[in-house]
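J.: okay, here's the prediction I keep looking at, along with the sequence it came from:
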Amino acid sequence: MFERFTTDAREVVVEAQAHARRLGHDYIGCEHLLLALASIEGQIATVLHGLGATPAALEAAVQQLIGTPDAALDREALAAIGIDLDAVREKVEANFGPRALAPTLRPRRRWWGRRAACDATPRYGHIPFTPRAAKCLQTSLGEAVALGHRHIGMEHIALALTTMTDGIAPQLLFATGSSPARLRTAILNRHRQAS
C-alpha cells in the first residue's frame, strides 16, 4: 500500500511521527496524522485552516484531551489531595498565556553521559501506529479508489480521517470548531473544482 503513497502522503507519515515524538507520545495516532496534515503547506492545510483546525489549535486540543504521558496519574494524584488540575491550568493560562504549560525542551544525553544539545524528541527508535491510525491509512486506499485515483495522496488520508467515528480525530475537529462532515465536504468540493 505504501508504494502508492505520493511524496506528500509519505511526508504526512514522517511529520506525524515527528509530532508524536515532540509531544512525548510512544505511538502514532490519528491525532498525529491530523496535526501533520494541518502542518504541511498545501490544499489540505488550507482547508483545515479555513475550518479553524490550525496546527496550534489542534495541538492545544491534543494537550487538553490527551495531555502528556503520565498525565492521568498526575491528575489522579493531585485530585487525591484536593487540587483540580483543570482549574490550575485555566488560571496559569489566564495569567501567562495559552502556551504557558506547553512542553519545554529537555537535554538529550549521549550514551557516554555527556550532555548534548537540547532536543525535545528522541531521534531514534520505532514508533508504532495505533490500530485506528493503521486503519485510517488503509482506508485512504479505498478513498483513492472511490475517486478513481491510482495514487494515495494527502487528500485521501484526510478523507480517511473523516470516516473515523471513534477515537480522538473527530473530537479534535469538534474542539477546533469543525467536524468530520464539514472537512469531508470541503475536501470533496476542492477536488471537484480542480477536476
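T.: Structure received. Every value quoted in this text rests on a predicted model; they were computed, and no experiment measured them.
J.: contacts, neighbours, all on C-alpha from now
T.: Will do.
J.: so what touches the helix or strand hosting Ala60?
T.: Using DSSP states H and E, Ala60 maps to helix 55-65. Helix 55-65 is contacted from outside by Glu31, Leu35, Ala38, Ser39, Leu172, Leu173, Ala175, Thr176, using CA atoms under 8 Å, 6 or more residues apart in numbering.
J.: swap in stretch 38-51?
T.: With CA under 8 Å, 6+ apart as the test, stretch 38-51 has contacts from 12, 37, 53-55, 154-155, 158, 176-178, 183, 186-187.
J.: likewise for stretch 159-175?
T.: 30-31, 34, 53, 58, 61-62, 132, 136-137, 139-140, 143, 179-181, 183-184, 187.
J.: let's see it at 6 Å
T.: Cys30, Glu31, Cys136, Thr139, Ser140, Ser179, Pro180, Arg184 (CA atoms under 6 Å, 6 or more residues apart in numbering).
J.: now do the buried residues in that stretch.
T.: Using 16 or more other CA atoms under 10 Å as the test for burial, stretch 159-175 gives 159-164, 168-173, 175.
J.: the spatially most central residue of the chain and Ala146: what is the separation?
T.: Central residue of the chain (CA atoms, centre = their mean): His32, 2.5 Å from the mean position. As judged by CA to CA, to the nearest Å, His32 and Ala146 stand 25 Å apart.
J.: again, but for Leu33
T.: 21 Å.
J.: out of these two, which sits in the busier spot?
T.: The residue with more neighbours, out of Leu33 and Ala146, is Leu33; 26 against 10, by other CA atoms under 10 Å.
J.: so the more buried one sits in a helix?
T.: Yes: under DSSP: H, G, I helix; E, B strand; the rest coil, Leu33 falls within a helix.
J.: take a look at this one as well, against the first:
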Amino acid sequence: MVIAPVQLTDLIVTVAQEHADALGRLTAAVELSGQLDELGDHLIGHFVDEARRSGASWTEIGESIGVTKQAAQKRFVPKESPDLKPSFDRYTDRARRVVVLARHHARFSERIGTEHLLLGLMDESGGVGAKAIAKLEGAEGTTRLATLNALDRTSRERPPNQPFTAHCKKALELTVREALRLGHTFVGTEHLLLGLLSVEECTAAEVMATTGITKAAAESYVVAEFTKAITAPRQAPPGG
C-alpha cells in the first residue's frame, strides 16, 4: 500500500494557520479539498500516460484502476467532440487571449490544432511562454515560420461548435497538470508552452523540436523567471 506523502494533520495545520475563524477555515478546507481531488485526477492521468507509453493496453489499464477498458478510454482519451470543452477558469488573461488567438488562426479550419495554439502563444508576445520561445529558438522568428509552414492551407468552413483536435485537448489537459506540478494555482502562457511540449507527437511539439526548443530547456527558463521575480523586491511573479 502506498502511503500518501501528505498527511491529514499537515493539511489541518495548513488551513488552521492561514485562517483565524472557524467558518473561514471551513471554506478554505472545501477549496483545498477540490484542489486535492484535481491533483488526484492528474496524478492518475500522469501514470496512465506512462503506462500507455510503456506499451500497456487499455484493458490492462482498466484492470489496474478497477474499471472497464471502455470506461478507462472514456476518461483518459481526449475526444474532438465540441461537447467536451476544457475548463479555462484558472487561466490568466494572457492565457485566455492565447486561446482566442488560436481560434482566430483556425478560422479557415474545421478544428483547432496545436499549431494554432502555438501561433496564439507567440502572438501574446508579453507572456512568459512567448518570451521563452524567443529566448530558446535557434534563430529569431524560426518557430513562427516553421509553424506557418506546417499549417494545412486547405480552406474549410468552420463549424458552429469548432472542436479542438485530440492532440490539442491533450495539450490543454497537460497544461493544467504542468501548473499543478510546479505548485502554481493559475494557468499561464508558460504552462501552455510546457503542455504543448509534453505532447511529443503533436504538430506544435514537432515544430519546436526543429527550432531547438525542448521541454527541459523551457521548464528551466520558466522556473528561473519565477525565481528571479519572487526574489526581486516588491515584484510579483511573472505568471502569464
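T.: Sure, I can see it. If you're wondering where the values come from, they're calculated on a predicted model, not measured in any experiment.
J.: that older thread, let me have the buried residues of stretch 159-175 of the first structure in JSON lines, extended by distance to Pro128 of the first structure and secondary structure.
T.: JSON lines is the format used below for these (distance: CA to CA, whole Å; DSSP: H, G, I helix; E, B strand; the rest coil):
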{"residue": "Leu159", "distance to Pro128 of the first structure": "22", "secondary structure": "helix"}
{"residue": "Ala160", "distance to Pro128 of the first structure": "19", "secondary structure": "helix"}
{"residue": "Leu161", "distance to Pro128 of the first structure": "18", "secondary structure": "helix"}
{"residue": "Thr162", "distance to Pro128 of the first structure": "21", "secondary structure": "helix"}
{"residue": "Thr163", "distance to Pro128 of the first structure": "21", "secondary structure": "coil"}
{"residue": "Met164", "distance to Pro128 of the first structure": "19", "secondary structure": "coil"}
{"residue": "Ile168", "distance to Pro128 of the first structure": "17", "secondary structure": "helix"}
{"residue": "Ala169", "distance to Pro128 of the first structure": "17", "secondary structure": "helix"}
{"residue": "Pro170", "distance to Pro128 of the first structure": "21", "secondary structure": "helix"}
{"residue": "Gln171", "distance to Pro128 of the first structure": "22", "secondary structure": "helix"}
{"residue": "Leu172", "distance to Pro128 of the first structure": "21", "secondary structure": "helix"}
{"residue": "Leu173", "distance to Pro128 of the first structure": "23", "secondary structure": "helix"}
{"residue": "Ala175", "distance to Pro128 of the first structure": "26", "secondary structure": "helix"}
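J.: so what's the residue count around Gly67 of the first structure?
T.: Around Gly67 of the first structure there are 16 other residues, counting by other CA under 10 Å.
J.: may I see the buried residues of the helix holding Ala60 of the first structure?
T.: Pro55, Ala57, Leu58, Glu59, Ala60, Ala61, Val62, Gln63.
J.: and the alignment partner in the first structure of Cys202 of the second structure, how far from Pro128 of the first structure?
T.: Using TM-score structural alignment, the partner of Cys202 of the second structure in the first structure is Gly167. Distance of Gly167 of the first structure to Pro128 of the first structure, given as CA to CA: 17 Å.
J.: which part of the first structure matches the top helix by length along the second structure?
T.: The residue-count maximum for a helix in the second structure (DSSP state H) belongs to helix 22-53. Aligned using TM-score structural alignment, helix 22-53 of the second structure spans no residues in the first structure.
J.: centre of the chain versus the following helix or strand past that helix, how much separation?
T.: Past helix 22-53 of the second structure, further along toward the C-terminus, the next helix or strand under DSSP H and E is helix 58-65. Distance of helix 58-65 of the second structure from the chain centroid (CA atoms, centre = their mean, to the nearest Å) equals 25 Å.
J.: in helix 58-65 of the second structure, what counts as buried?
T.: Those would be Trp58, Glu60, Ile61, Gly62, for helix 58-65 of the second structure by 16+ other CA under 10 Å.
J.: again with stretch 166-184 of the second structure
T.: Of the residues in stretch 166-184 of the second structure, 166-180 count as buried by neighbour count, 16+ other CA under 10 Å.
J.: among the residues you listed, which lie within strands?
T.: Judged by DSSP state E, these include no members of strands.
J.: between those, which sits nearest Ile44 of the second structure?
T.: Closest approach between these and Ile44 of the second structure, by CA to CA: Arg177, at 11.0 Å.
J.: in the first structure, what sits opposite that closest one in the alignment?
T.: Matched by TM-score structural alignment, Arg177 of the second structure corresponds to Gly142 in the first structure.
J.: Cys136 of the first structure versus its match, what's the distance?
T.: Relative to Cys136 of the first structure, and taking CA to CA, Gly142 of the first structure is found at 10 Å.
J.: need the strands for the first structure, in chain order.
T.: Under DSSP E, the first structure gives strands at 107-109, 115-118.
J.: could the ones you listed go into CSV alongside mean neighbour count and distance to Val47 of the first structure?
T.: Compiled in CSV, these are given as follows (neighbours: other CA atoms under 10 Å; distance: least, CA to CA, whole Å):
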stretch, mean neighbour count, distance to Val47 of the first structure
strand 107-109, 15, 36
strand 115-118, 11, 34
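J.: in TSV: those, plus distance to Ala72 of the first structure.
T.: Output for the strands of the first structure, formatted as TSV (distance: least, CA to CA, whole Å):
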stretch	distance to Ala72 of the first structure
strand 107-109	24
strand 115-118	26
